[in-house]
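Give me a 3D structure for the following:
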Amino acid sequence: MAITAHDIETMIRETFPDAMIRVQGDDGAHFAAEVIDESFRGQNRVQQQRAVYAALKGKMDGAQGELHALALTTKAPG
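Predicted structure coming up:
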């Protein structure tokens, strides 16, 4: 079963319940996500993105991952 933008948002929201999350994409494999969360304050972009990838619980891991591409933008609120 293909993963959906809603599935991705739900997984991210479990780790970042108060974040502003926007996920786009409709081909079941390639998506773009923006995650804005206070917990990112003081972290560099790599740390922020690693936290989001961890929230995806292995859905991007290896050739068998359900999610093949995720263009990710992360930041603390302005």
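
Only C-alpha atoms from now on, for both contacts and neighbour counts.
OK.

thought T15 was touching L56?
No - T15 lies out of contact with L56 (C-alpha atoms under 8 Å); the separation is 9.2 Å.

here's the other one to compare against:
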Amino acid sequence: MISPQQVEAMIKAELPDAQVEVQDLTGGGDHYQVTVVSSQFEGKRLVQQHQLVYGALNEAMSSEAIHALALKTLTPQ
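Prediction:
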């Protein structure tokens, strides 16, 4: 199990300027809804933005600590 705070910390480690909101959808610590706002997404397609976040969470997702992730990415504008 991984906490919302850990998910947020992992994302911020890769995207230091990010504003991150994490919601545990099931209370079990393995299904999350995450909203990430970062200037690093500017000029990138949606799939590229998501790849940045998935890269930050790769270890947790590959170890199945996170089973499901609903992701919303935005630029500051």
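
Superposed, what's their TM-score?
After superposition, the two chains reach a TM-score (TM-score structural alignment, normalised by the length of structure 2) of 0.90; 75 aligned residues with a C-alpha RMSD of 1.0 Å.

aligned partner of A18 of structure 2 in structure 1?
Counting by TM-score structural alignment, A18 of structure 2 corresponds to A19 in structure 1.

Roughly how far does its match sit from A33 of structure 1?
12 Å (C-alpha to C-alpha, to the nearest Å).

do the same with I21 of structure 1
From I21 of structure 1 to A33 of structure 1 the distance is 7 Å (C-alpha to C-alpha).

just T4 of structure 1 next, same as before
T4 of structure 1 is 12 Å from A33 of structure 1, by C-alpha to C-alpha.

again, but for Y53 of structure 1
In terms of C-alpha to C-alpha, Y53 of structure 1 sits 11 Å off from A33 of structure 1.

swap in I8 of structure 1?
9 Å.

Which neighbours do those two have in common?
Among the neighbours of I8 of structure 1, those also in contact with A33 (C-alpha atoms under 8 Å, 6 or more residues apart in numbering) are V23.

so which helix or strand takes in F31 of structure 1?
Taking DSSP states H and E as the criterion, F31 of structure 1 maps to strand 30-36.

following that strand, which helix or strand comes up?
helix 45-55.

elements contacting that next one?
Packing contacts for helix 45-55 of structure 1, counted by 3 or more C-alpha pairs under 8 Å, 6 or more residues apart in numbering; DSSP states H and E, involve helix 5-15, strand 69-75.

Quick one, which of those gets closest to N44 of structure 1.
The minimum distance between N44 of structure 1 and the helices and strands packed on helix 45-55 of structure 1 falls on strand 69-75, with 9.0 Å, by C-alpha to C-alpha.

From the rest of the structure, what touches that closest one?
Here strand 69-75 of structure 1 has contacts from 29-37, 40-41, 45, 48-49, 60, using C-alpha under 8 Å, 6+ apart.
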